[in-house]
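> would you be able to build a 3D model of this:
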Amino acid sequence: MTMIDLLRERLDSAGYTVDAVLERITDAGQEGLLRNSTTPALVALGDDRDPLATLIRLFPLHRGVPMADVRAALPVDESVALGLLAVEGDGRAHATVDIRPYGFETSGGPVSRWLVSDHTPGLDHDRTPMRPDYVLGASPASTTLAQLSIPDEVASALDLGTGCGVQSVHLATHASRVTATDVNQRALDLARLTTGLNGLDVDLRKGSLYEPVAADRFDLIVTNPPYVVSPPSTDAGRLMYREGGFRGDDLVRAVVEGAPARLNPGGTLQVLANWIVTDEPWEERLAGWAPPGCDLWVIERERLDPFAYIEMWLADAGLAGHPSWDDRYREWLDYFGELGVRGIGMGWITVVNAERTDPRVVIESWPHEVAQPVGPALSAHRRATGQAAAPDRDLLAARWVLRDDVVQETFGRPGAADPEYVILRQGAGLKRAMRVDTAFGGVMGACDGTLPLGAIIGAVAQLLDEDAASLTGRVLPRIRVAIEEGYLDRS
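The predicted structure is shown next:
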């Protein structure tokens, strides 16, 4: 049995899972950790010294633990050899990294794993600066990327900029072969522990962007690259997990433009990204990133002004209250002034290697609520884009079904005989809404897979005493939109 196998066995035997940890630290402990305070969780543990309590103290709470308790919970010699524990002179052990249980849902049911990363910065108001090669654990960004990643079964997947390996853990549930890269050697070391601890066979390679996979192609690439738009700095002062050292948003652009050479036909790149907004219309600027022959879909989920953006990332680096705050703030403002930054867009970028002469480029802002996980909806959109572009005769001959989650909402004055307008609203995916008139609403409502679309339009035209050809000309462009936006599925 290898050292990593022995460690896995001990974590299993202690019941070190998300649910077990949350039960022991209680809701108050969990809320405290969200505030970077360990006290509520420590109070909940009390004097407990069983293996699970020891693991919680060592890793999420980052506390020293007496060696007798550690030996009851972990293989100490093996953990020290793996670089997970340090034994202090006072006879206590401290964790040098964070091993945290991590759970998520898949189409096949719940999955329980562990992630190995550096400890949460700022825990209990610790102001120790983060090391440049700091490795982030599960974060809101990594969770968002996992939720928007398409869950389709694929032969090959690339986790570009793997960090602690969280995306590889997800990809391994639906990809036959997973490759993960990072420019940060420490990230690769911890990702190797993550994948090994979970018994996953992931090909880990060191290098920047697509360099380590220059001879490979993939069906799916997912990445949460170091996209923070920050002033250039030396490698010694750069936080590698968030800052790539590129000018402006050139790193994200390089990821997007380099995708076709690394994607199989029909393959997909998904990026969680930031981009700068200047006086140039942002839609036109990002549309210019579209690789030839590829569909590009950009969804801006949020936009921050330069001040809010700078303050967010200075605080993320642990510089709140630090003497360098003002100087760093001014440096960042000067850099944004040089770039002409008026704001920072944050959102999702999807590239599909469609290999078409008329690729679809959609740049939109959607700050509204979505239904997570949104990955299945993004996967459906990839297929729907091709269906919506079909010739008129094919659309009219096909049988379409209004999606089950679509509901009709009517708006008007109370007591009025007829509503002022009618909305079709999605309950899943992006939760879009579409205003419909009587004719278009009638056609959409009749799409139950029984009749071809052409027959439905003809029947509605007869009911409304309209010319069928004229109604077809008015309705068909809106049907294309309804297909692409996920209101209709092909029967």
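> when you work out contacts or count neighbours from here on, use the C-alpha atoms and nothing else.
Noted.
> contact partners of the host helix or strand of Val111?
Assessed by DSSP states H and E, Val111 sits inside strand 109-117. Strand 109-117 has contacts (C-alpha atoms under 8 Å, 6 or more residues apart in numbering) with 17-18, 97-105, 135-138, 164-166, 169, 190-191, 193-194, 197-198.
> in it, which residues are buried?
113-117 (16 or more other C-alpha atoms under 10 Å).
> which non-adjacent residue is nearest the residue most central in space within the chain?
Geometric centre of the chain, nearest residue: Leu145, 0.8 Å, by C-alpha atoms, centre = their mean. Spatial nearest neighbour of Leu145, excluding adjacent residues (C-alpha to C-alpha, 6 or more residues apart in numbering): Leu272 at 6.2 Å.
> that neighbour reaches Trp348, doesn't it?
Yes. Leu272 lies in contact with Trp348 (C-alpha atoms under 8 Å); the separation is 4.9 Å.
> okay, the two: which has more neighbours?
Leu272 (23 against 19; other C-alpha atoms under 10 Å).
> wait, is that one part of a strand?
Yes. Under DSSP: H, G, I helix; E, B strand; the rest coil, Leu272 falls within a strand.
> let's see this one next, to set against the first:
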Amino acid sequence: MSNATLPSLPSADRPDVAARLRDALLGASFTADGLLELLGAPAYAALARSETVPALRATRGDTPLEALVRLFLLQQPVPHARVADVLPVEECLASGWLVRPGGAAGSDLAATVDVRPYGGPGGEDWFIVSDLGCAVGGAGGIGDQGRPADTAVVLGVGGASTTLAGITVRTPVAAALDLGTGSGIQALHATRHATRVTATDLNPRALQFTALTLALSGVPSADLRQGSLFEPVKEEERYDLIVSNPPFVISPGARLTYRDGGMSGDDLCRSLVQGAGERLSEGGFAQFLANWQHVEGEDWQDRLRSWVPRGCDAWIVQREVQDVTQYAELWLRDAGDHRADPAEYQARYDAWLEEFEARKVKGVGFGWITLRRTGAAEPSVTVEEWPHSVEQPLGDTIRAHFARVDYLREHDDAALLAAHFKLAAEVVQEQVGLPGAEDPEHVVLRQHRGMRRATKVDTVGAGFAGVCDGTLSAGRILDAIAQLMGEDPVVLRDRTPAQIRLLVEQGFLEPAG
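Have a look, this model is predicted:
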């Protein structure tokens, strides 16, 4: 479907108007904090679910902020006089941010795009620009927005967008690449710590939105390139950071640009991961959200290990698995297909199940994939399932994981026993057993930060972790434990490094210094 079915966008070549509009929005407290204060937590949270009624009820007054919320977030026409009190109306009309829905003589004004205030990690007041009805992420039934459902709409900020932004490693870099930029949220974040930002998208409309997002947020512009996956990237170009929230949905056909990549099964995600290795600088990170198939008779972890390109360490975390019926229903509802003709909905649902059955797919996993370019002879590949709650942002946690991978790769068991360790911050010990029992059935170490892991340890492991304060070497601590327990210290030194290695790998213990 041609983009002609979608409204025209504001001009991306008028930075002066974007700057004036930004100043006006900030002057009226049209910010993330301002919205929360105006709407209240319940209505603000409802917006994130694409529910607008509570916000409509909360903006029945006549303040400038209420007018802006109705105009840019709730798609309501607002009287010209009210808008003129807040915004540079004539410039916004001339450059396409606003229109007169009733024609030249109309007394009301309407926005051509959604503008969502978004708080940056350093307290920045940013704005995400997207298609009307899409400011708060999820398509919310795009077929009901007064246009066909199979158009190349550009969504705003959704849960996947903020998840990827939160897990991204934020060290200063020379060059960052945002593949499939959409409305530009990942590129926006990258401008904080990358000297040069490149953003690509198959949808030219998305590149326009990214330019608007960056301009209205008051950050440097990016190098915007149209094309699929790595097509716009020159052969000799290398990046220190690659991020992508791709159209990862596994569906029978590429009907919706925002979610369907046009490749069979999970081939798009596989191609993205496999192609990233040769585009990374040494030590560079590539981070993706992805879906993958759980195929009958196949280990899903082996499937993902096969995606990892040569010369890269990898940490892959499966956060959720849905059976094929749940998965089909989720994305049919996301596109508003459940509101269509019942027979049409049933036919589309059946097509999803038919394709999954043909490929022997029993479920679909969702999670994070992080690669790091390494010169190590034997790269480290960790694939795990962790559906439990975590503490975002996780960028530092992910960077620390790979630092520990390097440390463990460089230290054999003898070096490990000679090293000094400290218990990580906010790790607690729990003893689990029946009430009144003399000894616990097992001991658990639990993190309250980052991944919030929990791991069982034996008596030696619990005792070892408990006295790790960086003073004594691991070997000296084990010798003392052996003496207390009446064990052979040589035997204890021989069998314990594997447990120490696991505690270091998972972040319970940190090398001292």
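> need the contact list for the residue nearest to Leu145 of structure 1.
Residues near Leu272 of structure 1 by C-alpha under 8 Å, 6+ apart: 141, 145, 223-225, 346-349.
> one more: Trp332 of structure 1?
Residues in contact with Trp332 of structure 1 (C-alpha under 8 Å, 6+ apart) are 230-231, 310.
> sec struct for the equivalent of it over in structure 2, please.
Alignment note (TM-score structural alignment): Trp332 of structure 1 maps to Trp352 of structure 2. Using three-state DSSP, the structure places Trp352 of structure 2 in helix.
> please report the distance of Trp352 of structure 2 from Gly367 of structure 2.
21 Å (C-alpha to C-alpha, to the nearest Å).
> with respect to Arg382 of structure 1, which of the buried residues of strand 109-117 of structure 1 is nearest?
Arg113 (29.6 Å; C-alpha to C-alpha).
> the closest one and Gly441 of structure 1, how far apart?
From Arg113 of structure 1 across to Gly441 of structure 1, the span is 46 Å (C-alpha to C-alpha).
> what do you get for Leu193 of structure 1?
Counting by C-alpha to C-alpha, the gap from Leu193 of structure 1 to Gly441 of structure 1 is 55 Å.
> give me the more crowded residue out of these two.
Taking other C-alpha under 10 Å, Leu193 of structure 1 and Gly441 do not tie; Leu193 has more neighbours (23 against 18).
> the more buried one -> structure 2?
In structure 2, Leu193 of structure 1 lands on Leu212 (TM-score structural alignment).
> what does Leu158 of structure 1 give?
Match for Leu158 of structure 1 (TM-score structural alignment): Leu177.
> Gly429 of structure 1 now?
In structure 2, the residue paired with Gly429 of structure 1 is Gly450, using TM-score structural alignment.
> kindly confirm my reading that that match is in a strand.
No. Using three-state DSSP, the secondary structure at Gly450 of structure 2 is coil, not a strand.
> burial count for it?
Here the number of neighbours of Gly450 of structure 2 (other C-alpha under 10 Å) works out to 17.
> how close does it sit to His401 of structure 2?
When distance is defined by C-alpha to C-alpha, Gly450 of structure 2 is 11 Å away from His401 of structure 2.
> do the same with Asp334 of structure 2
Distance, Asp334 of structure 2 to His401 of structure 2, using C-alpha to C-alpha: 34 Å.
> which residues touch the residue nearest to Asp144 of structure 2 when sequence neighbours are not counted?
Among residues not flanking Asp144 of structure 2 along the chain, Gly336 sits closest, at 7.0 Å (C-alpha to C-alpha, 6+ apart). Neighbouring residues of Gly336 of structure 2 by C-alpha under 8 Å, 6+ apart: 139-144, 149.
> do the same with Arg373 of structure 2
Counting by C-alpha under 8 Å, 6+ apart, Arg373 of structure 2 touches 277, 280-285, 311-313.
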